[in-house]
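# my questions concern the predicted model and sequence given below.
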Amino acid sequence: MTPDEMLARLLYRDGLMLVVDKPPGIPVHRGPKGGNAFEDHFDALRFGLPRRPALAHRLDRDTSGCLVLGRHRKALASLGKLFKQNKVGKTYWAVVEGGPAEDEGQIDIALSKLDDSRGWWMKPDDNGLPSLTTWKVAGRGDGMTWLALEPVTGRTHQLRVHCAAKGFPIIGDNIYGTAPREGGPVLHLLSREVVVPLYKNKDAIKVAAPVPEHMRERLAACGWRDDQ
């Protein structure tokens, strides 16, 4: 990714925080096996500061959309506290196979790691960590549904496991859903909006990410329009 390509993904900037539009298919940070990572390209986002910004939270490799960065250590500490206390509003858009019969609801299913050999893969587990997701149907298509999901808790892979456990896996999910390991559609999960109450005497900062190319066709089939 060139510096210009990274700059083109900038959605919001102020003295403390940046929000960038993460593309699918790239991890936010380098794992134990190395390889390319999204944060490797953050030097283009310094805007005169001595250090590049750093991640205030994480998105899955295959998830796209709003990713919040702190511009320096003090900002990262403030943002980290907001995320830890679940004060940052997060709305995801997903296109799922089938879909719920109702128009809105909650998914309350505790989660734990699948096993140590699978890294961050998760599973439903009555003895796991409490995990809560609220959802609303934003549109329906032929054999699929467009959902607006809000994770009340922030467990790894929470939205993916919750949707799959309820019988409507996210399209393109090759871990918890029905997509093949290779050659299937890209995961249809977008970090659509973040709402960050960063400043005490100002309104919360609301930032939305554009719909990525790989989700446009199926979202349109569920009633989404390009001006939404």
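Yep, it's here.
# when you work out contacts or count neighbours from here on, use the C-alpha atoms and nothing else.
Noted.
# distance check, P169 against K136.
15 Å (CA to CA, to the nearest Å).
# the two: who's more crowded?
Per other CA atoms under 10 Å, whichever of P169 and K136 has more neighbours is P169, with 27 against 17.
# for that one, which residues are in contact?
96-97, 160-161, 163, 176-178 (CA atoms under 8 Å, 6 or more residues apart in numbering).
# mind checking how far it is from E213?
20 Å.
# and what of K202?
34 Å.
# element containing the most centrally placed residue in the chain?
In the chain, the centroid-proximal residue (CA atoms, centre = their mean) is S191; its distance is 3.9 Å. Assigning secondary structure by DSSP states H and E places S191 in strand 189-196.
# buried ones in that strand, by neighbour count?
189-196 (16 or more other CA atoms under 10 Å).
# repeat that for stretch 163-174.
163-165, 168-174.
# what of stretch 56-64?
Quick answer for stretch 56-64 (16+ other CA under 10 Å): 56-57, 59, 61-64.
# pretty sure L114 sits against T156.
No. L114 lies out of contact with T156 (CA atoms under 8 Å); the separation is 11.4 Å.
# more neighbours: the two, which one.
Neighbour count, other CA under 10 Å: between L114 and T156, T156 has more, with 18 against 14.
# list the contacts for that one?
Counting by CA under 8 Å, 6+ apart, the residues that T156 touches are 120-122.
# R61 versus that one, what's the distance?
T156 is 12 Å from R61, by CA to CA.
# beyond the strand holding S191, next helix or strand please.
strand 205-208.
# check which residues of that next one are buried.
Buried, per 16+ other CA under 10 Å, within strand 205-208: 207-208.
# below is structure B, check it against A:
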Amino acid sequence: MELQILFEDGEALVINKPGGLPLDRPRAGGPCLEERLDELRLGFQREPAPVHRLDQDTSGCLLLARNPKALKRFSAAFEERLVEKRYLGIVAGTLDEDEGTIALSLSKVSTAKEGWRMIPARKGKPATTHWRKLDEKNGLTLVEFRPETGRTHQIRVHAASGLGVPLLGDPVYGSKKGAARTMLHAAGLTVPRGEKEPIVASCPLPADFLALGFSDE
């Protein structure tokens, strides 16, 4: 899997993480980003470190820090909700409204049979996602998601329980049908850096989105 670089300077890299590539080494083995970090040094002494996480299936913008100080600052920007994140997802159905905001608190549950998952829960951690309908084709809808918070599986649960329509291909919150992966793509990222120019990266739609008839335009 080729790792396309979307942004690069002395303290940061943003790569286009391919859908299907996990960040950490899977228990069963197989490819992961962790074993590719050495090739992303690009002449620097240290391997870059991921600042945030994307699910294995999610493609698109992933920020890596090139030194510990940058990692600390970028991590703080995420925690303080200063980072602008833009995701594109294909949901397995149509939507009556054109845009809105989902505010559903999320909590983690685990069972021996199904493993762990996130669920809407009044006493969970607050989670907010703004969304906008972009296009409809063949009973599917392309949606822009702008999460304010960064909870685990936030967009996936907010699509399924907030919009009432899960992301296409989602094996946990949907039916897994219609796509080889959960159709979610991190399309844009803006990270403020105080007096320095912000990190700004955007990532074009991947081939599997295009194959379903959707485009960036």
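Sure thing, it's come through. Everything numeric in this text was worked out from a predicted model, so none of it was measured.
# on that earlier part again, what do L114 and T156 of the first structure both touch?
Shared contacts of L114 of the first structure and T156, defined by CA under 8 Å, 6+ apart, are found at 120-122.
# who's in contact with A164 of the first structure?
Here A164 of the first structure is in contact with 170, 176-177 (criterion: CA under 8 Å, 6+ apart).
# longest helix in the second structure, please.
Counting by DSSP state H, the longest helix found in the second structure is helix 68-79.
# how far off strand 184-193 does that helix point, in degrees?
On the basis of axes from the mean of the first three to the mean of the last three CA atoms, to 10 degrees, helix 68-79 of the second structure is oriented at 110 degrees to strand 184-193.
# still on that earlier bit, in the second structure, what residues pair with the strand holding S191 of the first structure?
Aligning strand 189-196 of the first structure against the second structure (TM-score structural alignment) gives residues 184-191.
# next, the mean deviation of that stretch compared to the first structure.
Superposed on the first structure, stretch 184-191 of the second structure shows a mean distance of 0.4 Å to its aligned residues (mean CA distance after the TM-score superposition for the first structure).
# and that stretch, how far out from the chain's middle?
Stretch 184-191 of the second structure sits 7 Å away from the centroid of its parent chain (CA atoms, centre = their mean, to the nearest Å).
# picking up where we left off before, can you redo the contacts of T156 of the first structure as a markdown table with neighbour count and distance to I26 of the first structure?
Output for the contacts of T156 of the first structure, formatted as a markdown table (neighbours: other CA atoms under 10 Å; distance: CA to CA, whole Å):
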| residue | neighbour count | distance to I26 of the first structure |
| --- | --- | --- |
| W120 | 13 | 16 |
| W121 | 17 | 17 |
| M122 | 21 | 20 |
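# same check for those, but in the second structure.
Contacts conserved in the second structure for those, counting by both residues aligned by TM-score structural alignment, their matches' CA atoms under 8 Å: M122.
# which ones among the contacts of T156 of the first structure map onto strands?
Assigned to strands by DSSP state E, the following of those qualify: M122.
# which of the residues in stretch 71-91 of the first structure are buried?
71-72, 75-76, 79-80, 82-83, 88-91.
# where in the second structure does that stretch fall?
Counting by TM-score structural alignment, stretch 71-91 of the first structure falls onto residues 66-86 of the second structure.
# could you pull out the helices for the second structure?
Using DSSP H, helices in the second structure cover 68-79, 154-157, 207-210.
# with the first structure overlaid, how far apart is the longest one on average?
Once the two are superposed, helix 68-79 of the second structure sits an average of 0.6 Å from its aligned residues in the first structure (mean CA distance after the TM-score superposition for the first structure).
# try the second one
For helix 154-157 of the second structure, the mean deviation from the first structure after alignment is 0.5 Å (mean CA distance after the TM-score superposition for the first structure).
# can you check which part of the first structure that helix sits on?
Under TM-score structural alignment, the match for helix 154-157 of the second structure is residues 158-161.
# which residues sit against that stretch?
So stretch 158-161 of the first structure is contacted by 111, 122-124, 131, 133, 149, 151, 169-170, 173, 176 (CA under 8 Å, 6+ apart).
# which among those gets closest to M1 of the first structure?
D173 (24.9 Å; CA to CA).
# on that earlier part again, need the contacts of T156 of the first structure in a markdown table (columns: distance to L7 of the first structure).
Formatted as a markdown table, the contacts of T156 of the first structure follow (distance: CA to CA, whole Å):
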| residue | distance to L7 of the first structure |
| --- | --- |
| W120 | 30 |
| W121 | 32 |
| M122 | 34 |
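# ok, so of the contacts of T156 of the first structure, who is nearest H41 of the first structure?
Nearest to H41 of the first structure among the contacts of T156 of the first structure, with distances taken as CA to CA, is W120, at 23.9 Å.
# rewinding a little: mind giving me the packing neighbours of the longest helix of the second structure?
Packing partners of helix 68-79 of the second structure (3 or more CA pairs under 8 Å, 6 or more residues apart in numbering; DSSP states H and E): strand 59-65, strand 184-193.
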